[in-house]
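> Just to be clear, the model below is a prediction. Sequence and coordinates:
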Amino acid sequence: MTTTRGQPPLKKLQKTFTSLFVEPDKNEDNYGDCDKLAKTFLQELSTFKIPLLKSKAVVDANLREKHNFDELREEINRHIVQEQTELNC
């Protein structure tokens, strides 16, 4: 996954998480900064999640189509075997 601007989404998510994780160790009175970083991280996480859900929907649809194709192929093969059996009789 890439974007047209800035860093790739996973790299950006990792960077925001790291910023949030190290912030509490910087200063004991930085609750506002921690809160801001937490909100930024949650926003990045949400932004990262949307394309994943879309990709999952596509994968699920492809799996259903493959399953339907496999069933149809089996049915066609059964008909072929049946016709060959009838022709050989």
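Noted; the coordinates are in hand.

> contacts, neighbours, all on C-alpha from now
Fine.

> What is the one helix or strand Leu63 maps to packed up against?
According to DSSP states H and E, Leu63 maps onto helix 31-88. In terms of contacts (3 or more CA pairs under 8 Å, 6 or more residues apart in numbering; DSSP states H and E), helix 31-88 is packed against helix 9-22.

> In addition, the following structure is provided for comparison:
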Amino acid sequence: MSDWYLYLIRTAQGQLYTGISTDPVRRLRQHRGELAGGAKSLRGKGPLTLVYQQPHPCRASASKAEYQVKQLSKAAKEQLISRSAPLTNSE
């Protein structure tokens, strides 16, 4: 089992938010406002859906992957999402 994950969240407007966490589902709940600590940039942009997560062995690896994904175009991020297995328990 991995300690860190790269994740992508889709807003109601179709924007993609990229982040890292040890628990992407908990982080999604924070972003939705169900728990304290969500990103200000996602407030009022719901409903939010976790559309992608990728395990990483350590924070450094997850951070590097986050930087790389943030450099991608939205089309490239959509391809990354479409190539991954569907997520469950994220809505």
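Sure thing, it's come through. Here the structure is a predicted model, which means the values were calculated and not measured.

> TM-score of the superposition?
After superposition, the two chains reach a TM-score (TM-score structural alignment, normalised by the length of the first structure) of 0.21; 28 aligned residues with a CA RMSD of 3.7 Å.

> Arg59 of the second structure touches Trp4, doesn't it?
Yes: using CA atoms under 8 Å, Arg59 of the second structure makes contact with Trp4 at a distance of 5.9 Å.

> The two: which has the busier surroundings?
Trp4 (22 against 16; other CA atoms under 10 Å).

> So that one is in contact with Ser63, correct?
No: the criterion here is CA under 8 Å, and Trp4 of the second structure misses it with Ser63 at 9.2 Å.

> if I look at those two, which residues touch both of them?
Residues touching both Trp4 of the second structure and Ser63 (CA atoms under 8 Å, 6 or more residues apart in numbering) are Ile20.

> where does Ser82 of the second structure land in three-state SS?
In terms of secondary structure, Ser82 of the second structure is helix; the call rests on DSSP: H, G, I helix; E, B strand; the rest coil.

> For it, grab the count of nearby residues.
Neighbour number of Ser82 of the second structure under other CA under 10 Å is 12.

> what do you get for Phe41 of the first structure?
Using other CA under 10 Å as the criterion, the residues surrounding Phe41 of the first structure number 21.

> Same question for Leu37 of the first structure.
Using other CA under 10 Å as the criterion, Leu37 of the first structure is surrounded by 19 other residues.

> Now do the contacts for the nearest residue to it once chain neighbours are set aside.
Spatial nearest neighbour of Leu37 of the first structure, excluding adjacent residues (CA to CA, 6 or more residues apart in numbering): Leu20 at 5.4 Å. The neighbours of Leu20 of the first structure, taking CA under 8 Å, 6+ apart as the test, are Cys34, Leu37, Ala38, Phe41.
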